[in-house]
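K.L.:
Based on what follows, work out the 3D shape:
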Amino acid sequence: MLSQQCQYIGGLGILYRGFNQAEVLAKTLSEYTGISSTFENYARIKYTKSQAKSSKHKRATQIKGVFCLTKPVIAKHLVVFDDVLTTGSTLAEFIETLTKGSQIQKITIVTLVRPE
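P.N.:
I've put the predicted structure just below:
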């Protein structure tokens, strides 16, 4: 069971709606499972246009360098929550940024939607 194995849940995905729906969902999951949540260890330092109509290659190049680690994460097991997973480019860039300088033994990725 996740609540017995994980220490932190973090949300990914700032949207142009005035709120971060991935963060809202991650906090709800955190409350439900009793797993602590953290959103202060990273920042998005560059914003990109919507990538919904971009090719997989273009998404991968547009997303490079958009995140920075603000504080190292020390966790045996980290859950990263992403609301929508399309090509995985944003998630891959986020995980790469997060793991540099952090001490994370295991990462579990939870997504709400995987469009075809």
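
K.L.:
C-alpha from now on. contacts and neighbour counts both.
P.N.:
OK.

K.L.:
Which neighbouring elements make contact with the helix or strand harbouring Glu96?
P.N.:
Applying DSSP states H and E as the criterion places Glu96 in helix 89-99. For helix 89-99, the packing partners by 3 or more Cα pairs under 8 Å, 6 or more residues apart in numbering; DSSP states H and E come out as helix 56-62, strand 67-69.

K.L.:
How about that helix, which residues are buried there?
P.N.:
Within helix 89-99, the residues scored as buried using 16 or more other Cα atoms under 10 Å are Ser89, Thr90, Leu91, Glu93, Phe94, Thr97, Leu98, Thr99.

K.L.:
this one next, for a side-by-side:
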Amino acid sequence: MNKQPITSVEIGYHNMYGEHEINQDNITKKNQKTMDSKEQSNENLKENKDKTKLQNQKKQNSITVFFQNYYIQIICLVVIFTLSILLHLFFYIKNKYYASENYNKKNSIIYLPTK
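P.N.:
Now for the predicted structure:
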């Protein structure tokens, strides 16, 4: 029985004697295709990186432009300062009240003397 040679389109083929012969043209074509696809993917990655950089710059620019106005900076500082003062006053008054005699009289426990 005569067997047909096994052929491989991409890399090479087997001849009648079972020896593997490599077809260089197909290998170079395959390598060229992979190189082209790698170059294409690299270009796509670069484009995506450029797009994300531009988007990040737009976001940063909008924030920095907002705070570049001196009036807004001053208003933000004043608001933060007044909130911190109000918070300190709240805790100061709260601690003063709890340390006062009125609070201690209200919540003190009276122990009756025992015999």
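
K.L.:
Kindly provide the TM-score of these chains.
P.N.:
Scored against TM-score structural alignment, normalised by the length of structure 2, the superposed chains reach a TM-score of 0.16; 29 aligned residues with a Cα RMSD of 4.6 Å.

K.L.:
after the helix holding Glu96 of structure 1 comes which helix or strand?
P.N.:
Taking DSSP H and E, what comes next after helix 89-99 of structure 1 is strand 103-113.

K.L.:
tell me which residues of that following strand are tucked away?
P.N.:
Ile104, Val110.

K.L.:
Which other helices and strands does that strand contact?
P.N.:
strand 74-84.

K.L.:
Just want the angle from the strand it packs on to strand 103-113.
P.N.:
For strand 74-84 of structure 1 against strand 103-113, the angle by axes from the mean of the first three to the mean of the last three Cα atoms, to 10 degrees is 20 degrees.

K.L.:
Spell out the residue ranges of the strands in structure 2.
P.N.:
12-14, 20-22 (DSSP state E).

K.L.:
circling back to that earlier point, which of the buried residues of helix 89-99 of structure 1 sits closest to Ile109 of structure 1?
P.N.:
Lowest distance from Ile109 of structure 1 to the buried residues of helix 89-99 of structure 1 (Cα to Cα) belongs to Leu91, with 8.8 Å.
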